[in-house]
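> model the structure of this input:
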Amino acid sequence: MSALDGLYQEVILDHAKRRSGEGLVAPDPGHGSGESHQYNPTCGDEITVRVELAPAGAGTEPVVGRLTWEGEGCSISMAAASVLAEAAPGMTRSELRALIGSFRELLRSRGTVEPDEEVLGDAAAFAGVSRFVARVKCAMLGWVAAEEALGRAG
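Okay, the predicted model is just below:
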């Protein structure tokens, strides 16, 4: 295992243990929100993600105020949700959609795409997961829920 692979593994294990954003939080008054529940029938992992949008200023896009979640599953799915909960706040809708798209591209690459840490941040740690097709769904579960919740957010 390379030093980078070892670092990535530590990031995933850390997020699996100290889960950022865990526990659904009611949106602040006047903030829009959307929620999505996703279930992976292959392994039984499930998650509910709530995306809260802070009101936009004149001519600006709303930004994610917070992303919270609750779920049960393997360390990969829970860590991936934690990483997303840390990354999303402060992003506009389009920035969050772009991040989700970049993460999806990395995971579908089967190890052929090098992660761009500038774009993905801690989510780059999941690059090794892309080589294991059965685990890709685990890593994507919370991100798919966030994508759907974002579409439902008012």
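> contacts, neighbours, all on C-alpha from now
OK.
> show me the contacts for C138.
Contacts here follow C-alpha atoms under 8 Å, 6 or more residues apart in numbering; on that basis C138 touches N40, D45, C74, I76, S77.
> which members of those residues are classed as buried?
Among these, those classed as buried by neighbour count (16 or more other C-alpha atoms under 10 Å) are D45, C74, I76, S77.
> of the contacts of C138, which is the nearest to A127?
Distance from A127 was checked for each of these by C-alpha to C-alpha. The minimum falls on I76, at 11.7 Å.
> is it true that the closest one touches A139?
Yes: with contact defined as C-alpha atoms under 8 Å, I76 counts as touching A139 (5.6 Å).
> which two among the contacts of C138 are spaced furthest apart?
Of all pairs drawn from the contacts of C138, the one with the longest distance (C-alpha to C-alpha) is N40 and I76, at 12.7 Å.
> what's the closest of the contacts of C138 to A3?
Using C-alpha to C-alpha, I76 is the member of the contacts of C138 that lies nearest A3, at 19.6 Å.
> hmm, who's touching the helix or strand containing that closest one?
For I76, the element it lies in under DSSP states H and E is helix 75-87. Outside helix 75-87, the residues that touch it by C-alpha under 8 Å, 6+ apart are 12-17, 19-22, 45, 66-69, 71-72, 121-123, 126, 135, 138-143.
> let's compare: structure for the following, please.
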Amino acid sequence: MGLAKLNELYKQVILENAQHPHHHGDLETATGTLELRNPTCGDVINVSVLIRQNRIADLSFSGTGCTISQASASLMTTALIDQPVQRARELIMAFSHLITGESINSIDEDALGDAALVGSVAEFPARIKCAALAWHAMDEILEKKGVDDND
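This is a model prediction of the structure:
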């Protein structure tokens, strides 16, 4: 795919997910919730997850922020729902590598789906924190909850 087409696809995916986010709202049955703030730009993301039998059964986010933070949170929910906790943590790490300009394997890139497109934010270092905010919140929740404390 040419660079111009990739840039256009990136714009479409980001705008669509920011304007019509997936899994946006509160998750009343959450087993873990965390709010993170990006003091640099004012983004606020609240991530809620329901973990059952070491799998992400449901996931949502709420909050306010820039287009990139909102789209990235939306894409994260789509990529991580129904993943085993350990695999979700691997995908969070893969996403972190992508947005800092590192390459990842094709299996992880496929599993991230459209979220992998956010990797191009690496070209804009000031926006990396925006893209990473929800993913960091999710990783902190999973780290605190562990795989044994989730039923």
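> TM-score for the pair, please.
Laid over one another, the chains give 0.87 as their TM-score (TM-score structural alignment, normalised by the length of the second structure), with 142 aligned residues with a C-alpha RMSD of 1.7 Å.
> in helices, which of the contacts of helix 75-87 of the first structure appear?
Counting by DSSP state H, the part of the contacts of helix 75-87 of the first structure found in helices is 12-17, 135, 138-143.
> so which of those residues is the most crowded?
Comparing these on neighbour count, G142 comes out first with 32 neighbours (neighbours: other C-alpha atoms under 10 Å).
> what sits closest to that residue if chain neighbours are left out?
By the measure of C-alpha to C-alpha, 6 or more residues apart in numbering, the closest residue to G142 of the first structure outside its immediate chain neighbours is A81, 5.1 Å from it.
> mind listing the strands in the second structure by residue range?
Across the second structure, reading from the start of the chain, the strands by DSSP state E fall at 32-38, 43-52, 55-64.
> in TSV: these, plus distance to E102 of the second structure.
Written out in TSV, the entries for those read as follows (distance: least, C-alpha to C-alpha, whole Å):
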stretch	distance to E102 of the second structure
strand 32-38	23
strand 43-52	24
strand 55-64	26
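> what does T31 of the second structure align to in the first structure?
With TM-score structural alignment as the criterion, T31 of the second structure lines up with S33 in the first structure.
> and for that match, the neighbour number?
Neighbouring residues of S33 of the first structure were enumerated by other C-alpha under 10 Å; the total is 23.
> let me see the contact set for it.
By C-alpha under 8 Å, 6+ apart, the neighbours of S33 of the first structure are P27, R50, V51, E52, L53, A149, L150, R152, A153, G154.
> with L98 of the second structure instead?
For L98 of the second structure, the set of contacting residues under the criterion of C-alpha under 8 Å, 6+ apart consists of I104, A116, V118, G119, S120, A122.
> one more pass at 6 Å, please.
Taking C-alpha atoms under 6 Å, 6 or more residues apart in numbering, we find L98 of the second structure in contact with G119.
> separation between whatever residue of the first structure lines up with it and G90 of the first structure?
In the superposition onto the first structure, L98 of the second structure corresponds to L106 when matched by TM-score structural alignment. Applying C-alpha to C-alpha, to the nearest Å, one obtains 23 Å for the distance of L106 of the first structure from G90 of the first structure.
> try A146 of the first structure
Spatial separation of A146 of the first structure from G90 of the first structure under the definition C-alpha to C-alpha is 15 Å.
> the more surrounded of those two?
More neighbours surround A146 than the other of A146 of the first structure and G90, with 32 against 16 (other C-alpha under 10 Å).
> now that one, nearest residue through space, not along the chain?
V49 (5.8 Å).
> residue contacts, the corresponding residue of the second structure for that neighbour?
For V49 of the first structure, the aligned residue in the second structure is V47 (criterion: TM-score structural alignment). When the contact criterion is C-alpha under 6 Å, 6+ apart, the partners of V47 of the second structure are T33, L34, S60, F61.
> many thanks, have a good one.
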